[in-house]
Structure formats: C-alpha cells, structure tokens
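> okay, predicted coordinates and the sequence, questions at the end:
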Amino acid sequence: MEAIKILKIDRLDISAISHLVESSQNEGFRHMARLVNEYRMGINTFSQEGEVLFVVVYQEEYIGICGLNREVSVNEGIGRIRRLYVKPEYRNKGIGKELIKAVIKEGKPYFKRLVLKTDNEKAYAFYKTLGFNETDGMENQSHYIDL
C-alpha cells in the first residue's frame, strides 16, 4: 500500500467525503451523515480551541476521518473523540490507530482526558487495544483515556 497521509484540515469539503457518508450509511451507521449535517448548520465545525478534524488521504481520495471536540457537558479539560470512520476496505491496516494517535497528540496540550461513545462491539475492542478504559454507567461515554 502506498503511503497514506493524515491531514489536519481547517475546512471540511463535504463533497470530498460524500462517498464516506454513503459507505457508512450502507453499513447502518449514522455518524457520518450527522457530521455533514452539523457542519453545514454550523453546530460543529471543529473550530474551538483544542478542536481538530483529520482526514486520511490515499491516492487523492479521503478514506478516513476523525475529529476532536471540547466536551461541553462536563468540566473543562475533557475532549471528545468524534466521528471516526475508515472505509471498510482500508480497515485492519493501522489507519484507525494512526488517526487516534494523531487526535491524542493534538489533544494533549488542551485536555487532561479524552472520551468517546460507541455501542459497536468491534469499536469497543479497538479502543481497548489502544489503551482506552471502559466507563461504568455513563450515558454519553463508553470509553476514556487520560492524557
């Protein structure tokens, strides 16, 4: 596999990720469509201090995405990993791991803890392998990692 590039972007090109949205919907996921809708409406543009949006580019095509937001529902110092998605044919090649590593690195100066929410069994196992801990009884969090 040729080298992939993980790029931090300042503006989301919605047309460039339309195939990711379609692919995720075909798998029964809604989070990519939410990403686009929230971005269009200005609800979440990953533009607050400490927030970031990464894309993975392979052969001029976006094949993955992941973002980091401030967690506004709790105390300062908490970031939320959002909208991780890698196209199915590129999974199990370390791309998701590299995206999460990039998010963690970017978040360290701003946050003491990163949280996320998933109800997908494969994602549960994935985050555990990266050192995330499971939360107990938290409605909007399934995993966390202290930075």
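Done, it's in.
> from here on, contacts and neighbour counts on C-alpha atoms
Will do.
> pull the contacting residues for residue 141.
Contacts for residue 141 (C-alpha atoms under 8 Å, 6 or more residues apart in numbering) come out as 115, 116, 117, 118, 135.
> try this one next to it:
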Amino acid sequence: MVKFIPLNLDLHKSHFIQLNEEYLIWIAGEMQRRYNIDMVSLLGISVQNYVEKTLKEISSYFPPEGIYYIIQKNSFTIGMGALRTIKSGIGEIKRMYIRPEYRGNGYGKEILEILLQKGKEFEFSSIRLDTGKFMVAAQQVYRLAGFQERGQYLESEVPKFFLPHWLFMEKII
C-alpha cells in the first residue's frame, strides 16, 4: 500500500536527507553526462552540504504556506514531493522525485494530483514548476495534468548554468 505522508522531521529526517541527496546526485549525474556540466564544481558545495544547508528552508513547508510529502510503500520510502508559496496566490511544486525502481507505476501522477489539490486548498490561482529537459517522463505527467511551458519566473531557484537545459511550466487552477 502506498502512503503520502506529510513530512515530520522528527520521524522522517533521515529519509528526507537521503531522498534529497539521491535526487540531487541524479540531477548532477544527468547534467554531467548529457551536457558536461559539473554541478558540484559550479555550485562550489557538495550535494550533501547543499542538502544540509537547505534542510531548514525545504522542511519548513507547512500549511497554508506549503506542504512536503514523503511517499512510502510497505513502510519503504520511495519518493517525495512538495508545494510552497512563492508569492500571493501562486505556488510552486518542488522536489518531485520517485526512486528509479518505482517509476512507471503512477506514483508521480498521484503525488502531483495531491499537490494540485493542496494548491486549491491553499487558494493558489496558479502553480509553477521547473524541470530538466532530460526529465521527459515527468514532463509528460505535467502536460497531461494541464501544465504548459512558460518563461523562467523570478522565484525559481534554478542555477543560471542550468537554464539552457531547463523548462518552466505553469498550470492555472
């Protein structure tokens, strides 16, 4: 059985850190392999230190400003997804990640639907996200959910050296 559990750092801190490290290591590897971009060198910080540095901010997504979910299947953590407020009436999906061995089972679609519903509850008029151009399966999920490409938005946290290889999307809700 799959559960979408709101983050509780007292219970999920190690899962949170591990998933974020996996996610960022995966992105760093894809950027290196596909575009010869050394993310760690350009950021000037290791993935582990980056996760520790951003732990407080990312784990502070609590209603009505946001929410962070850990996804578990049979008590094993298989993914995550978050939603945060970026300005009045506008939310942003962050850190959607499903471990590779669990992809293709609809878990990404499920967490996206949950986050979109939360966006409605938080009274967002639109939800934005960013995604790597290499994340083709994720883009398909986003498009099927009604997201459309748009230009970069000011509040995105995408490093400038990623921009040629990144997409920005938005859904009016």
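Noted; the coordinates are in hand. Just so you know, these numbers come straight off a predicted model, no measurement behind them.
> which strands or helices does the helix or strand containing residue 49 of structure 2 pack on?
Assessed by DSSP states H and E, residue 49 of structure 2 sits inside helix 47-58. Counting contacts by 3 or more C-alpha pairs under 8 Å, 6 or more residues apart in numbering; DSSP states H and E, helix 47-58 of structure 2 is packed against helix 9-35.
> and the helix it packs on, which residues are buried?
15-17, 19-25, 27-31 (16 or more other C-alpha atoms under 10 Å).
> cool, and stretch 29-46 of structure 1?
31, 32, 33, 35, 36, 39, 44, 45, 46.
> ok, now stretch 65-79 of structure 2?
Result for stretch 65-79 of structure 2 [16+ other C-alpha under 10 Å]: buried residues 65, 66, 67, 68, 69, 70, 71, 72, 77, 78, 79.
> quick one: that stretch aligns where in structure 1?
Counting by TM-score structural alignment, stretch 65-79 of structure 2 falls onto residues 50-64 of structure 1.
> and the contacts of the matching stretch?
2-10, 16-17, 20, 46, 65-70, 84-87, 90, 95-96, 99, 103, 106-107, 109-111.
> rewinding a little: of the contacts of residue 141 of structure 1, which belong to strands?
115, 116 (DSSP state E).
> just put the contacts of residue 141 of structure 1 in a markdown table and tack on distance to residue 142 of structure 1.
As requested, these are arranged in a markdown table below (distance: C-alpha to C-alpha, whole Å):
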| residue | distance to residue 142 of structure 1 |
| --- | --- |
| 115 | 8 |
| 116 | 6 |
| 117 | 5 |
| 118 | 6 |
| 135 | 5 |
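> sorry, back to before: pull out the buried residues from the contacts of stretch 50-64 of structure 1.
5-6, 8, 17, 20, 46, 65-70, 84-87, 95-96, 99, 103, 106-107, 110-111.
> how much space separates residue 123 of structure 1 from residue 51 of structure 1?
Distance check for residue 123 of structure 1 against residue 51 of structure 1: by C-alpha to C-alpha, to the nearest Å, it reads 22 Å.
> same question but for residue 91 of structure 1, I mixed them up
Taking C-alpha to C-alpha, one finds residue 91 of structure 1 at 25 Å from residue 51 of structure 1.
> do a quick rundown of the helices in structure 2.
For structure 2, the helices defined by DSSP state H occupy 9-35, 39-43, 47-58, 107-121, 136-144.
> residue closest to the middle of structure 2?
residue 95 (1.7 Å; C-alpha atoms, centre = their mean).
> corresponding residue for it in structure 1?
So, by TM-score structural alignment, residue 95 of structure 2 is matched to residue 83.
> before we move on, what about residue 2 of structure 2?
Residue 2 of structure 2 maps onto residue 4 in structure 1, by TM-score structural alignment.
> what residues are up against its match?
Residue 4 of structure 1 touches 56, 57, 58, 59, counting by C-alpha under 8 Å, 6+ apart.
> what about those, which are in strands?
Those of those lying in strands (DSSP E): 56, 57, 58.
> matching residues in structure 1 for stretch 105-112 of structure 2?
Counting by TM-score structural alignment, stretch 105-112 of structure 2 sits on residues 93-100 of structure 1.
> same list (the helices of structure 2) but as JSON lines, adding distance to residue 171 of structure 2.
Formatted as JSON lines, the helices of structure 2 follow (distance: least, C-alpha to C-alpha, whole Å):
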{"stretch": "helix 9-35", "distance to residue 171 of structure 2": "24"}
{"stretch": "helix 39-43", "distance to residue 171 of structure 2": "29"}
{"stretch": "helix 47-58", "distance to residue 171 of structure 2": "22"}
{"stretch": "helix 107-121", "distance to residue 171 of structure 2": "9"}
{"stretch": "helix 136-144", "distance to residue 171 of structure 2": "9"}
